[in-house]
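Asks: task: produce atomic coordinates for the following.
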Amino acid sequence: MAANKKQPSPLASLLAELRTLTDRIAAAEAGEDPRAVKKLRLGLEQVTAQLKNVTHKLDPVLRPESIFDPTDPNTSGRVVALTLVAQTKHPLSKIPEFYGAGVYAIYYRGNFGPYASLKGMDHPIYVGKADPDNQAAKDAVSQGTKLSARLNEHAKSIRSAGTTLDINDFDCRFLIVQTGFQKSAEDYLINFFKPIWNSETKICFGLGKHGDSSETRVNKRSPWDTMHPGRKWADATTENQKAPETIVEQIGAHLAKHRPYADIHEIFERFTEDMHQLNLDHFYTPAHGSVELEEAAAPAGDATS
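Replies: Take a look at the predicted model:
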């Protein structure tokens, strides 16, 4: 007795019909009415999308929810930022002239009351970038001396504010980076540390201002110059943007809400948390949705009682 033939699945039968129907559609005339042709085309595109969705659902292989792209500006910004905080600190008062553009962070370890929470911490009071002279520069010499010039410009402003600040209480880190990466790194640093002197934090901003003239423009004194008088062009302005007590209150509230990082270990822990949130190890299938992979067991020594 002959063995029974295996019956095709309903989907296999439908696929055979679809092939026949596809051949008929390909051979059919669409007509000459542009509107009718467009309607037919849109209808076929819709059916094609539906068929593609069916095809995806038949694929049992897990798909990653995202792909790590080192060229993505956000990714490169994270890497450059983390590399910056791994650099050695240098006294801000002793930065020589050198070639290169890039990013930097300034740290305070003095006794100015409102900044007490920053003393002894590895948390910048200000971060910034220095763009190259030539936007097409491919090496440090072609970039010019913009990074060292920017650091020394800030040092000059701090020296001017000698009644409240001492330049010897400031350190800095800097990183010379390839042209084009400084902006994304600065953005990440500002978002990560939320430094109180950066304008984006909207508290004690104004360090980076370049000599507003009270005679040519109606300018109010920046919060930084209100807290740290001494720059002649700023002292010539009589009206503050904020009252000193308001600035002090905002600094205290900000540092209480965004606790300064104590050391590189805390910074790296937060950085790894940010990277983990990229969901690079999350998978799914079109048919079943998200799929969780089993995590490896922690070493015995890491187990908590």
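Asks: for the rest of this, base every contact and every neighbour count on C-alpha atoms.
Replies: OK.
Asks: could I get the buried residue list for the helix or strand harbouring E249?
Replies: Per DSSP states H and E, E249 falls inside helix 244-257. Across helix 244-257, burial judged by 16 or more other Cα atoms under 10 Å covers 247-248, 250-252, 254-255.
Asks: then stretch 185-193?
Replies: Buried, per 16+ other Cα under 10 Å, within stretch 185-193: 185-190, 192-193.
Asks: which members of those are positioned in helices?
Replies: Residues of the buried residues of stretch 185-193 located in helices (DSSP state H): 185-190, 192-193.
Asks: burial count for A234?
Replies: Neighbours of A234 under the rule other Cα atoms under 10 Å: 24.
Asks: another for comparison:
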Amino acid sequence: MSGAGPFNPLDMTNLAHSIVTRMIESTPTPLDSVPVFTGAGLYAIYYTGPFPAYELLAEKNRDGAFEEPIYVGKAVPAGGRRGLDVATHSNTRALSSRIRQHAGSVRAATNLDIADFAARWLVVEDIWIALGESALLRRHRPVWNAVVDGFGNHDPGAGRRNGVRSRWDTLHPGRPWAENFPQRPESQADIEQDVVEYLRSRL
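Replies: The predicted model follows:
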């Protein structure tokens, strides 16, 4: 390309692109069938179902297309978030455990069907996990990351429940521990409208 500098495969942008490309080339697996495996890394979850607010998103993913994730995330080995000695890829199941936890959240939701979800993932060396996740977030800005917060939440336990119920648990009720939080001031309908407007602006 005229005027362009020499290609640097180790440039951060190019490294991030290679990570994301490798992941999206993988075959999606039904979320209900994600196996236990070793390793840490990044993942994307896709939706193809009939929930009305997600119709534009689901259209992008049906018939095997899987173009737009509803959520992306990462899983690091134990201790990795604190900079401590971490588990190696040969003995951690951080990535499969995280995806399977998400499957449990979807199963618990009263208005979602896990049969409408699929996942891709990529086991990555620890140093590249955050870079890959950031690239996925910038590229797709998934609705459950950007608008409907709370999908990745865990039960904080008694005595540590502060604030109100998440938008995700308001829109998709069913996780038992979420019922311990006070209701939000906004309704399901309010959140659905935000989702529809967001997807119209993105897709």
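Asks: and the TM-score between them?
Replies: Here the superposed chains carry a TM-score of 0.86, computed using TM-score structural alignment, normalised by the length of the second structure; 192 aligned residues with a Cα RMSD of 2.3 Å.
Asks: just to revisit the earlier point, would you format the buried residues of helix 244-257 of the first structure as TSV with distance to N219 of the first structure included?
Replies: As requested, those are exported to TSV (distance: Cα to Cα, whole Å):
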residue	distance to N219 of the first structure
I247	18
V248	21
Q250	22
I251	23
G252	26
H254	26
L255	28
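Asks: which residues in the first structure form helices?
Replies: Using DSSP H, helices in the first structure cover 10-27, 34-57, 73-85, 140-143, 146-160, 182-193, 223-227, 232-235, 244-257, 264-276.
Asks: after superposition, how close is the helix holding E249 of the first structure to the second structure?
Replies: On superposition with the second structure, the mean distance recorded for helix 244-257 of the first structure (mean Cα distance after the TM-score superposition for the first structure) is 1.3 Å.
Asks: that helix maps to which residues in the second structure?
Replies: Aligned by TM-score structural alignment, helix 244-257 of the first structure falls on residues 188-201 of the second structure.
Asks: go through the ones in helices among the buried residues of stretch 185-193 of the first structure and name the one nearest D72 of the first structure.
Replies: A185 (11.7 Å; Cα to Cα).
Asks: now the alignment partner in the first structure of E125 of the second structure: how far from K138 of the first structure?
Replies: E125 of the second structure maps onto Q178 in the first structure, with residues paired by TM-score structural alignment. Distance, Q178 of the first structure to K138 of the first structure, by Cα to Cα, to the nearest Å: 7 Å.
Asks: what's the answer for A49 of the first structure, then?
Replies: Using Cα to Cα, A49 of the first structure is found at 45 Å from K138 of the first structure.
Asks: OK, contacts around R165 of the second structure?
Replies: When contacts are counted by Cα atoms under 8 Å, 6 or more residues apart in numbering, R165 of the second structure is found next to 178-179, 181-184.
Asks: what do you get for T75 of the first structure?
Replies: Shown in contact with T75 of the first structure (Cα under 8 Å, 6+ apart): D69.
Asks: that one matches what in the second structure?
Replies: The equivalent of T75 of the first structure in the second structure is N14 (alignment by TM-score structural alignment).
Asks: next, count neighbours for the aligned residue in the second structure for G102 of the first structure.
Replies: With TM-score structural alignment as the matching criterion, the partner of G102 of the first structure in the second structure is G41. Other residues near G41 of the second structure number 25, with proximity taken as other Cα under 10 Å.
Asks: OK, contacts around G41 of the second structure?
Replies: When contacts are counted by Cα under 8 Å, 6+ apart, G41 of the second structure touches 74-76, 95, 121-126, 129.
Asks: so can I have TSV of those residues showing distance to T21 of the second structure and neighbour count?
Replies: Listed next are those as TSV, based on distance: Cα to Cα, whole Å; neighbours: other Cα atoms under 10 Å:
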residue	distance to T21 of the second structure	neighbour count
K74	16	22
A75	18	25
V76	20	25
L95	18	27
W121	11	26
L122	10	21
V123	13	22
V124	13	21
E125	16	13
D126	18	18
I129	14	21
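Asks: among these, which ones are in strands?
Replies: Mapping these onto strands (DSSP state E) picks out 74-75, 121-123.
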